[in-house]
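*Asks:* Sequence and computational prediction follow.
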Amino acid sequence: MKTNTLGLPIKETEKLIEDLNTLLSNFQVYYQNLRGLHWNIRGKRFFDLHLKFEELYNDSQVKIDMIAERVLTLGGTPLHTFSDYLEHNRLKIGKNISKDVEAVQLVIESLTDLLKVEREILNASDAIDDEGTNSMMSDFIKEQEKTIWMLKAWMEEEI
């Protein structure tokens, strides 16, 4: 089996790069959704949610950079056009959402969909002993599961 400089199998790593680019695209859509929610939220919970959405989009911006850098580390090229993002997107696109419950529900759904992609990547990276990607996905999953739990608590829903 041919391996790259990192000692990872080339063919499997190429597939992993594709999957990471899918995650990158979905995070870009998630980020833009959060910006829209931050700008358009209205109502009595405005101050709390305005700040929360800002916190979430700042966090997603950091993760976007981490994913792109992982793609580069593995020898790939990160996707970087809006057309690429939309082509690889699996998330619902939120437009003109200003109601608190609808906004939080969109975030929960987006995080749930991101978790699916991240778990696919985690399984693939684990299969080739790619600890760098494993560690990143594990960290993302742990944080997002906690965020979902907190948002579900805000919605007064069970996990």
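*Replies:* Yep, that arrived.
*Asks:* use CA for all of it now, contacts and neighbours both
*Replies:* Fine.
*Asks:* Provide a list of residues in contact with the most centrally placed residue in the chain.
*Replies:* Central residue check for the chain by Cα atoms, centre = their mean: the C-alpha nearest the mean position is that of residue 27, 3.9 Å away. Residues touching residue 27, when contacts are defined by Cα atoms under 8 Å, 6 or more residues apart in numbering, comprise 60, 63, 64, 114.
*Asks:* Next one for the comparison:
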Amino acid sequence: MTTINIGIDEADRLKIADGLKALLADSYTLYLQTHNFHWNVTGPQFRELHLMFEEQYIELATAVDDIAERIRTLDVAAPATYKEFAKLSSIKEVEGVPASAEMIDLLTKGHEQVVKTSREVLKLAQAGDDESTAALVSDRMRIHEKTSWMLRATRK
């Protein structure tokens, strides 16, 4: 295989990939949390939340693939173990099964954290003139901002 030459300085490419690794870890942790809550939600809003969480974890499954493939496109290995994700993620695992209202609050915070992580990666991508990563991360931010708004709206 030849050396990568996509017009991004190697140091920038590696910084961007490191940022994307954190974004991947946050996204995967949020995916697992959302899937857990989909399986275990109970209460008067069961059907609504069960279906909403399903939509969210399906979207996140696609997102983690897109993020991991972008890391690979930058010629860096993508993290792919629970141990690596736990070390890289800003979102902590949840013990037990919280009540549905707490599930909503935890997922809201999780989506907001992914937005914050995305903002950091966006800065790296812009500084490195990496439009492809910037576009991916901008799309992720928009989706997570909208999802956190929808989750907050269920608590009003």
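*Replies:* In hand now; what should we look at? Predicted model, so just to flag it, every value in this text is computed and none were measured.
*Asks:* ok, then the element right after the lengthiest helix in structure 2?
*Replies:* Longest among the helix segments of structure 2 by residue count, using DSSP state H, is helix 10-40. The first helix or strand that comes after helix 10-40 of structure 2 along the chain, using DSSP states H and E, is helix 46-73.
*Asks:* Now do that next one against helix 10-40, angle only.
*Replies:* 160 degrees (axes from the mean of the first three to the mean of the last three Cα atoms, to 10 degrees).
*Asks:* can you give me the offset of the helix or strand that helix 46-73 of structure 2 is followed by from its chain's centre?
*Replies:* Sequence order places helix 82-88 as the next helix or strand after helix 46-73 of structure 2, per DSSP H and E. Computed by Cα atoms, centre = their mean, to the nearest Å, the chain-centroid distance of helix 82-88 of structure 2 equals 13 Å.
*Asks:* Helix 82-88 of structure 2 against structure 1, how far on average?
*Replies:* On the superposed models, the aligned residues of structure 1 are on average 0.8 Å from helix 82-88 of structure 2, with distances taken as mean Cα distance after the TM-score superposition for structure 1.
*Asks:* what does that helix contact?
*Replies:* Defining contact as Cα under 8 Å, 6+ apart, one finds that helix 82-88 of structure 2 is touched by 21, 22, 24, 25, 26, 28, 29, 79, 92.
*Asks:* I'd like those as TSV, with neighbour count appended.
*Replies:* Below are the contacts of helix 82-88 of structure 2 laid out as TSV (neighbours: other Cα atoms under 10 Å):
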residue	neighbour count
21	26
22	24
24	28
25	29
26	26
28	24
29	25
79	18
92	14
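*Asks:* which among these gets closest to residue 9 of structure 2?
*Replies:* Nearest to residue 9 of structure 2 among those, counting by Cα to Cα, is residue 21 at 18.2 Å.
*Asks:* That closest one reaches residue 81, doesn't it?
*Replies:* No: between residue 21 of structure 2 and residue 81 no contact is recorded; they are 11.7 Å apart, counting by Cα atoms under 8 Å.
*Asks:* hmm, which two among the contacts of helix 82-88 of structure 2 are most spread apart?
*Replies:* In the contacts of helix 82-88 of structure 2, the most distant members under the criterion Cα to Cα are 79 and 92, with 17.0 Å between them.
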